[in-house]
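Asker: sequence first, predicted model second:
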Amino acid sequence: MTVSDGVFGDSVRTSGVERVVDVRLSTSHGDFLAIGYLDRESGDEQMVLVYGEAEKEGALVRVHSECLTGDVFGSKHCECGDQLTAALHAIVTAGRGVLVYLQGHEGRGIGLLGKLRAMKLQAEGLDTVEANLALGFPADARDYRVAAEILHELGVRSVRLLSNNPLKREALLRHGIKITEQVPLLIPPREENMSYLWTKRERLDHYLPHLDSVAD
């Protein structure tokens, strides 16, 4: 994949986040430092999991958009829950890293009810982009300012970004995050989410080369 070791545009260093609480969190993946933040601009409460010394160069970082249906209920419609699990495993295996879990990103930023309405339209034949647009939403309404501000506050110098999404990479670069590598997070597709994944690849430019072998 194309990577960057520089910063795109001007860094945004004026923090809109307040670090509220730090607490050790033992999980099935490992023991993390959980840090709670308040986004002063939106009022959203945000949380990150830090493993090891993330301040060093090249920390493995996953910026994960909340997905109630996938992360909590194990929906087969998307790969979000599997990506969350894989990201936590990868961070622990690497020995250090950060997972930023972003509230307010449900349904690529259109909210839970909007997402459920979009899923209903997809069941009726629209793809995920068409469904969002039909409801009057952008194809992707997410903003990554708060993720960048949290990473700056943590003192993360540069990241190896766990993501297939070029727009996420570009957004973090615009907010002054130095990205040394973009690391794909490829999850074996299911029959239930193949159409969804193809749309992400063909219409949203996500890096999903493993779909070719499934198609063959």
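Answerer: Everything's here; your move.

Asker: C-alpha from now on. contacts and neighbour counts both.
Answerer: Noted.

Asker: where does the residue most central in space within the chain land in three-state SS?
Answerer: Nearest to the mean C-alpha position of the chain, by CA atoms, centre = their mean, lies H64 at 2.7 Å. Put simply, H64 is strand when judged by DSSP: H, G, I helix; E, B strand; the rest coil.

Asker: residues in contact with it?
Answerer: Applying CA atoms under 8 Å, 6 or more residues apart in numbering to H64 gives the contacts 84, 99-102.

Asker: if we go to 10 Å?
Answerer: Neighbouring residues of H64 by CA atoms under 10 Å, 6 or more residues apart in numbering: 48, 80-81, 83-84, 87, 99-103, 105, 147, 162-163.

Asker: next: W198.
Answerer: W198 sits next to 127, 204-206, 208, 211-212 when contact means CA under 10 Å, 6+ apart.

Asker: ok, now V100?
Answerer: Contacts here follow CA under 10 Å, 6+ apart; on that basis V100 touches 35, 46-50, 61-66, 146-148, 150-151.

Asker: what ranges do the helices span in this protein?
Answerer: For the chain, applying DSSP state H gives helices covering 80-94, 106-109, 112-123, 128-134, 145-154, 166-174, 194-204, 211-215.

Asker: another one to put next to it:
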Amino acid sequence: MAQVRARVELNVGQRSHIPAEIVSFSGLKDGVEHVAVIFNQADQNQHTPLIRMHSECLTGDVFHSSRCDCGEQLNESIELMHQQGGILLYLRQEGRGIGLYNKIDAYVLQSQGMNTYEANNHLGFADDLREFSDAVLMLQALNIKQVRLMTNNPKKLNALRDAGIEVESVVGTHAHIKSGHVGNRAYLETKIQHGSHMLDIKKISKP
């Protein structure tokens, strides 16, 4: 069982002044340094916290890559949790688990016409190497048994339910479309078609 290791107050978000608390853990299964970012609940009567399991994406979260929507999803989550309260589980699972260097190699293959899943397969990896047992341990360490899950990914939803975490409701993120020579429209469409992500195709098809 994971245990809370330390809590530190900080400010996060695009506006850089959203108060939050970062929590580290000991005893996680994979030994990676995942953290939880906790936002105070604005509505004290809301007993079921909003949760997002966000996989680290250096290129998207920090450098705002045009190839994905990870940074935009992260910012959207932070803004909503600033309003409603919630817990962001920031998971160190770069590139759907293949790591940063391999993800850069996958970018090269995507430039040659492969989609994200095909590129990972070509490099010898499965479609998605992520698993969320550490996220479950983190929630258990925080004594969270019931959640409102912020995701479009059915794999995350099923992972929590299979582990006995009750998902009261699912809150989807928006379809963040980027235009330009290297945009992310095909990336989003592939997530729907290949990964069964619960995104609105009508929204994605708009210019």
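Answerer: Perfect, thanks for sending it. All of these numbers come straight from a predicted model, not from anything done at the bench.

Asker: tabulate the contacts of W198 of structure 1 (CSV), appending distance to S15 of structure 1.
Answerer: Shown next, in CSV, are these (distance: CA to CA, whole Å):
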residue, distance to S15 of structure 1
D127, 37
L204, 29
D205, 30
H206, 29
L208, 34
L211, 39
D212, 42
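
Asker: can you put those in CSV and add neighbour count and distance to A54 of structure 1?
Answerer: Formatted as CSV, the contacts of W198 of structure 1 follow (neighbours: other CA atoms under 10 Å; distance: CA to CA, whole Å):
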residue, neighbour count, distance to A54 of structure 1
D127, 19, 38
L204, 16, 30
D205, 14, 29
H206, 18, 26
L208, 18, 27
L211, 17, 32
D212, 9, 35
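
Asker: tell me the one of those nearest A139 of structure 1?
Answerer: Taking CA to CA as the measure, A139 of structure 1 lies nearest L204 of those, at 8.5 Å.

Asker: leaving out chain neighbours, which residue sits closest to the equivalent of that closest one over in structure 2?
Answerer: Aligned counterpart of L204 of structure 1 in structure 2: G195 (TM-score structural alignment). In this structure, G195 of structure 2 finds its nearest non-sequential neighbour in N153, 7.8 Å apart by CA to CA, 6 or more residues apart in numbering.

Asker: what sits against the equivalent of that neighbour over in structure 1?
Answerer: Mapped onto structure 1 by TM-score structural alignment, N153 of structure 2 lines up with N165. The contact partners of N165 of structure 1, by CA under 10 Å, 6+ apart, come to 182, 184-185, 200-201, 204-208.

Asker: what's the closest of the residues you listed to A123 of structure 1?
Answerer: Relative to A123 of structure 1, and with distances defined as CA to CA, the nearest of the contacts of N165 of structure 1 is K200, at 16.3 Å.

Asker: got the contact list for that closest one?
Answerer: By CA under 10 Å, 6+ apart, the contact list for K200 of structure 1 reads 127-129, 164-165, 194, 206-208.

Asker: ditto for S65 of structure 1
Answerer: Here S65 of structure 1 is in contact with 71, 80, 84, 100-109, 142, 144 (CA under 10 Å, 6+ apart).

Asker: so who does I22 of structure 2 touch?
Answerer: So I22 of structure 2 contacts 6-12, 35-39, 87-90 (CA under 10 Å, 6+ apart).

Asker: how about a cut-off of 6 Å?
Answerer: Counting by CA atoms under 6 Å, 6 or more residues apart in numbering, I22 of structure 2 touches 7-8, 36-37.

Asker: can you pick the most crowded of these?
Answerer: When neighbours are counted by other CA atoms under 10 Å, A36 leads the contacts of I22 of structure 2 with 26 neighbours.

Asker: what's it aligned with over in structure 1?
Answerer: In structure 1, A36 of structure 2 lands on V48 (TM-score structural alignment).

Asker: run a quick neighbour tally on D216 of structure 1.
Answerer: As a burial measure, D216 of structure 1 scores 5 neighbours (other CA under 10 Å).
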